[in-house]
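Undergrad: With the input below, show me the fold.
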Amino acid sequence: MSLTIRDLDAEQLGAWPLPGPAGGKEGRGRVVVVGGSRRTPGAVLLAAEAAMRAGAGKPQVATVESVAVAVSVALPEALVTDLHETTDGEIVAKAAEQVLELADGCDALLLGPGLMSPESASELLDELVPRLDCPVVLDALAMAYLTERPDGVAHLDGRVVLTPNDSELAETLGRDEAEVADDPAQSCVELANRSGATVVAGGETTYIAVPRSDVVWRHPGVPGLGAAGSGDVKAGIVAGLLARGVPPEGAAAWAVVLHLTAGRTVSEHEAPLGFLARDVLPWIPRVMAQLSSRAQ
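TA: The predicted structure is shown next:
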């Protein structure tokens, strides 16, 4: 199939209008972020705050019990659930029952930020994903679930966005990372068609592919966003927009533009390199308001 690669801009975002700002928190969606470990509690903090900055009304976080209290204090806006953990501080597979209770009736579920063990992640998602019936974002090591189960999210009928980095994209496809880097657009399309999910991936340039489409969207990157935690912020924005009712392709497109535009704004105000992933967070609602007016 011949691909058409199109640049993503504010005008194109008008194809996926955002819900208006009116209404209370119940109307803006409940988003659940599942991830973290004893060594990486910050990932779920970044992702959950990003979801809120994108407009989600009710954030919930599920992470290992050893850091749950600290996460609750750091993000007082969120309901935090402590999950059973292994001796290494990873979420255990039996915690899937706790997550399923949280996922019941939620508007978006983000799985993966801060997970450290591919084996533990795969075991957890093995118990969890086949029983889900809500919009889902798979990020970071949650992608390990699809490595051996290419159609593992097919039952969700396209209500899924995958946000792997380059190495996770290569691992999921069973390819060499250099091979994927040579043609990232085609790699995104292959994963989208294989999984039936919208895919957001790329290095210096971000690509968005949807299943059974010959159009791939792209957006140039910002050097300073190549930093720890940046992917957690992007995945959180996707989840926040899904929770607000934006369809997967639109949530992916808006998240990419919001993340990169906010990153570029921070870069211009501070420096091209050296700013932190969390520095981007306060700019997300400002950029969203600006882009929404231009996209109308």
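Undergrad: CA atoms for contacts and neighbours, from now on please.
TA: Noted.
Undergrad: And the nearest residue to residue 276 once chain neighbours are set aside, how far from residue 292?
TA: Take residue 276 and drop its neighbours on the chain: the residue closest to it by C-alpha to C-alpha, 6 or more residues apart in numbering is residue 227, 7.2 Å away. Taking C-alpha to C-alpha, to the nearest Å as the measure, residue 227 falls 27 Å from residue 292.
Undergrad: Next: residue 79.
TA: Separation of residue 79 from residue 292 (C-alpha to C-alpha): 29 Å.
Undergrad: between those two, which one's more packed in?
TA: A count of neighbours by other C-alpha atoms under 10 Å puts residue 292 above the other of residue 79 and residue 292, at 19 against 14.
Undergrad: one more to put side by side:
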Amino acid sequence: GHVILTPHHGEMAHLSGLEVEAVKADPESVARDIAQRFNAIILLKGKESILAAPSGEIAIYRGGSVGLATGGSGDVLAGIIGGLAARGAAPLTAAGWGACIHGRAGAALSHEMATVGFLARELLPMIPRLIDAAILNKDVD
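TA: Predicted coordinates:
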């Protein structure tokens, strides 16, 4: 339960031995199964991101932006999650907050710049402000 995996549907197909279409057809069940099989926290990235724990808990994040489907964006997400975990957050908590912060950054950029076309590195300056806002429970400009 200390390992956190953040696959997209293609990577989850490889982990699970299923076809991508099967992962897309029932992402919650696939994420739950792989979390239990690998004894890991799974954040299955997609239009809806599925967070699954080995215990069977499931949470769904429905925010974000299609613009997050760009090279390097998953690395930013992994960095957020890793940073939160390194500061003492439990793996499930780190993955959940990571998905939320990453998604909010993507949504903000898609409003500021364009729906698609922003780069992963453009997410980075937003992260501290979004974490601060989340901790203080305030809106972000």
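Undergrad: The residue nearest to residue 276 of structure 1 and residue 278 touch, don't they?
TA: No: contact criterion C-alpha atoms under 8 Å: residue 227 of structure 1 and residue 278 do not qualify, at 10.5 Å.
Undergrad: Neighbours of residue 65 of structure 1, how many?
TA: With other C-alpha under 10 Å as criterion, residue 65 of structure 1 counts 20.
Undergrad: hey, where'd the strands end up in structure 2?
TA: Taking DSSP state E to define them, one finds strands in structure 2 at 3-5, 40-44, 49-52, 58-61.
Undergrad: okay, these in CSV with distance to residue 29 of structure 2 next?
TA: Shown next, in CSV, are the strands of structure 2 (distance: least, C-alpha to C-alpha, whole Å):
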stretch, distance to residue 29 of structure 2
strand 3-5, 16
strand 40-44, 11
strand 49-52, 9
strand 58-61, 9
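Undergrad: between the ones you listed, which one is nearest to residue 103 of structure 2?
TA: Nearest to residue 103 of structure 2 among these is strand 58-61; the distance by C-alpha to C-alpha comes to 8.5 Å.
Undergrad: what range in structure 2 does stretch 180-189 of structure 1 sit on?
TA: Mapped onto structure 2 using TM-score structural alignment, stretch 180-189 of structure 1 covers residues 23-32.
Undergrad: for stretch 224-241 of structure 1, that is, sorry about that
TA: The aligned range for stretch 224-241 of structure 1 is 67-84, by TM-score structural alignment.
Undergrad: In that stretch, which residues are buried?
TA: Buried positions in stretch 67-84 of structure 2, judged by neighbour count with 16 or more other C-alpha atoms under 10 Å: 67-69, 73-74, 76-78, 80-82, 84.
Undergrad: next one: stretch 42-58 of structure 2
TA: 42-46, 49-54, 58.
Undergrad: distance between that stretch and the chain's centre?
TA: Remark: stretch 42-58 of structure 2 is offset 9 Å from the chain centroid, using C-alpha atoms, centre = their mean, to the nearest Å.
Undergrad: ditto for stretch 52-65 of structure 2
TA: With C-alpha atoms, centre = their mean as the basis, stretch 52-65 of structure 2 stands 9 Å off its chain's centre.
Undergrad: cool, stretch 233-246 of structure 1 as well?
TA: Distance of stretch 233-246 of structure 1 from its chain centroid, counting by C-alpha atoms, centre = their mean, is 7 Å.
Undergrad: circling back to that earlier point, for the match of stretch 180-189 of structure 1, measure first residue to last.
TA: 11 Å.
Undergrad: and if you look at stretch 116-126 of structure 2?
TA: Stretch 116-126 of structure 2 has its terminal residues 17 Å apart, counting by C-alpha to C-alpha.
Undergrad: quick one: buried residues of it?
TA: Residues 118-120, 123-124, 126 are the ones in stretch 116-126 of structure 2 that count as buried (16+ other C-alpha under 10 Å).
Undergrad: And the helices in structure 2, which stretches?
TA: With helices called from DSSP state H, structure 2 shows them at 9-16, 20-25, 27-38, 73-86, 91-112, 127-136.
Undergrad: Helix, strand or coil: sort out residue 109 of structure 1 for me.
TA: Three-state assignment for residue 109 of structure 1 (DSSP: H, G, I helix; E, B strand; the rest coil): strand.
Undergrad: could you measure it against residue 33 of structure 1, distance?
TA: Separation of residue 109 of structure 1 from residue 33 of structure 1 (C-alpha to C-alpha): 6 Å.
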